[in-house]
Every structure is written in structure tokens, then in C-alpha cells.
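Participant: My questions are about this predicted structure, shown below with the sequence.
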Amino acid sequence: MITKANENDLEEIISNAVDAVQEATAYTFKPFQRQVEYIIRTTLDRGGYYLILKEKSCLKGWILIDISRDYFKKQNIGFIYEVYVLPKYRGKGYSKELIKAAIDELSMRGCNEVERNIRSTNFYKELGFVHHQR
């Protein structure tokens, strides 16, 4: 079941956050626990939040999303900052479930566009994401 994270879920996410960041950066960035917690709390304080995949009180993965206003286009833009599935639950399609749930959530909140701040792969093309040069 995918739901919004509560404070207990957040503590579990934070306890695994260093691994998530290292994997997301292909181990080029090795943050301290305190750094990662600061980044997470700052994003949450600005309005971002986690959706989690949990079954029988067992956290399997999460996705960090946020909404920002594009004042040039005069619309809200959804952002996916992080998608992470704990290693023992990988290969079951949970990342796709989380991304689809995030897109649905952001769409319901008025976002016609969703951007991602995660490594580009064919996986995201499959879900309809396109690469734009900036």
C-alpha cells in the first residue's frame, strides 16, 4: 500500500538515507548522516513529502516529491527528488509503483508537468519521461 509517510516512517527513511544518496550518486558523494538529514528536513519544511510503499508495517521503499511554481508558464510543476527501494525488495516493480503513485498524486494537486532529479535511464523513458537539455 502506498501512503504518505508519518513521523515513524520518516525516521526509518532517514536511517537509510545515506545508502540511498550514495546509490543515487553512483557512490561519488559520501555524505554524513547529519548532512542527509538536514537536506531531507529542509525539503520537507519547504512542502515536500514522502510517499511510501509499506506492507504489513514493513517499509519497502519511498519517493520524495514536491511542487514548485513555474512563474513563466504560470503553472505548478511536480518534482521527484528521490526514489528508493530497499535492496531486499528490488526486482518486484516497486519503483514503478511509487513513480506512478507520485505522478497521480502530483496530477491531483494540479501539476501538468513532472520533472525528476534522478539518473536518466530507459526505465524513465518507459514511464513517459523525456530528456530536455538545459
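Facilitator: Cool, got the structure.

Participant: okay, CA-based contacts and neighbour counts for the rest of this
Facilitator: OK.

Participant: Check which helices and strands the helix ranked longest in the chain sits against.
Facilitator: Longest among the helix segments of the chain by residue count, using DSSP state H, is helix 7-24. The contact analysis (3 or more CA pairs under 8 Å, 6 or more residues apart in numbering; DSSP states H and E) places helix 7-24 against helix 33-45.

Participant: angle of the longest strand along the chain against helix 33-45?
Facilitator: Secondary structure of the chain per DSSP state E: the longest strand is strand 58-70. Angular relation of strand 58-70 and helix 33-45 on a 0 to 180 degree scale: 60 degrees, by axes from the mean of the first three to the mean of the last three CA atoms, to 10 degrees.

Participant: next SSE after strand 58-70?
Facilitator: On the C-terminal side of strand 58-70, the nearest following helix or strand under DSSP states H and E is strand 75-85.

Participant: That following strand: which residues count as buried?
Facilitator: 76-85 (16 or more other CA atoms under 10 Å).

Participant: Which residues does the helix or strand following that strand contact?
Facilitator: Using DSSP H and E, the helix or strand that follows strand 75-85 in sequence is helix 94-108. Residues from elsewhere that reach helix 94-108 (CA atoms under 8 Å, 6 or more residues apart in numbering): 2, 51-53, 61-63, 65, 67, 78, 80, 83-85, 114, 127.

Participant: Pasting the second one now:
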Amino acid sequence: MRIRNATDYECKKILTYASTVIKESTMGFVKEDISASLQMMPKILADGGYYLVYMDDQMIVGWVGVGQSYNYFTDEVEGLIPELYVLPKYRKQGIAHALLEHAFARLKEAHFKKVQLNVFSGNPAKYLYEKLGFHDVSTLMEKEL
């Protein structure tokens, strides 16, 4: 196992998966639309965010986006995990867990007191997040009109 910061080239390669990541992580709520899915992470990267990659030999098999966001309710800047993805062939091997733990360590080093992420209803990753100590803070609801 080797977890490290992604190079600029690797960030560009990861961004080619953006539509797949959005479609899977939102449980199909957000349709596979490359223009919409390419907007979030570049903004986070431009604001000092980064990707950590999990390497197997010379191949990236998973990554986690790490950034920060301002919480208007608490008036604090908090750590942010905007994206976590493991290639299907490498899932259920502890890679996501290792990436998140590494991200937490980096965020602690940067003196963040909290980290937040968003998980869509029905996403099985929520069980991993809860196992790692995340808890529900709010529920976003919607109604078709």
C-alpha cells in the first residue's frame, strides 16, 4: 500500500472519472453529465484542496479528495471530503478506509477540528462513514412540483 498526494497529471486523470464518480456516489440522483460533474473538484483543488491516491504498483486504484469549507452555522472552516472513489475491482479490501484515515491525519496536521462529507440516501458507503465516527447532521429533503 502506498498513499500519497496525486501529481498534476494524476489529478487530470482522476477528473476523467468525474461523471462515473458522481453517478455512483449520488445513487443515480445526478445523471452522468460530464459538464456538471467537472465543476466541483477543480474549484476545491484551486482553493488548496488535493487528492490523495492509493497506489497498487504503478496504478491508482482509489483516491480521496481533501479540502475545506466554511460552515455558516458554526462560523468555522472545516475539513471536507468531497470525493472518495475506489475502482470496482479493488473494493472491499480496506482501501477506502485507509484513504479516509490518511485524510483525517492530514486534516489534523492542518489543525482542523472537524471534517464533513455528504452522502446520498442509499449509498452503502454511509456504513463505512458511520464506522469511522461520522454522524448525521442534517437531512436535505425535496419534493417534485
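Facilitator: Okay, I see it. Remember, it's a predicted structure, so these values are computed and weren't measured experimentally.

Participant: TM-score them against each other, please.
Facilitator: Superposed pair, TM-score by TM-score structural alignment, normalised by the length of the first structure: 0.87. Supporting alignment: 134 aligned residues with a CA RMSD of 2.0 Å.

Participant: ok, back up a step: in the longest strand of the first structure, which residues are buried?
Facilitator: Buried residues in strand 58-70 of the first structure, defined by neighbour count with 16+ other CA under 10 Å: 59-67.

Participant: Including distance to S120 of the first structure, could those go into a markdown table?
Facilitator: Formatted as a markdown table, the buried residues of strand 58-70 of the first structure follow (distance: CA to CA, whole Å):
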| residue | distance to S120 of the first structure |
| --- | --- |
| L59 | 25 |
| K60 | 22 |
| G61 | 19 |
| W62 | 18 |
| I63 | 16 |
| L64 | 17 |
| I65 | 17 |
| D66 | 19 |
| I67 | 20 |
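
Participant: Looking at the residues you listed, spot the one nearest F32 of the first structure.
Facilitator: L64 (19.3 Å; CA to CA).

Participant: How about the contacts made by that closest one?
Facilitator: Counted by CA under 8 Å, 6+ apart, L64 of the first structure has contacts 48-51, 80-83.

Participant: Return the residue of the second structure aligned against it.
Facilitator: Matched by TM-score structural alignment, L64 of the first structure corresponds to G65 in the second structure.

Participant: circling back to that earlier point, mean distance between the longest strand of the first structure and the second structure after superposition?
Facilitator: Its aligned residues in the second structure lie a mean 1.6 Å from strand 58-70 of the first structure after superposition (mean CA distance after the TM-score superposition for the first structure).

Participant: From G49 of the second structure, how far off is the residue nearest the centre of the second structure?
Facilitator: In the second structure, the centroid-proximal residue (CA atoms, centre = their mean) is E83; its distance is 1.8 Å. Applying CA to CA, to the nearest Å, one obtains 11 Å for the distance of E83 of the second structure from G49 of the second structure.

Participant: Give me the common contacts of those two.
Facilitator: In contact with both E83 of the second structure and G49: 65-66, using CA under 8 Å, 6+ apart.

Participant: re the thing from before, next up, the contacts around the residue nearest to the centre of the second structure.
Facilitator: Applying CA under 8 Å, 6+ apart, the residues near E83 of the second structure are 21, 63-66.
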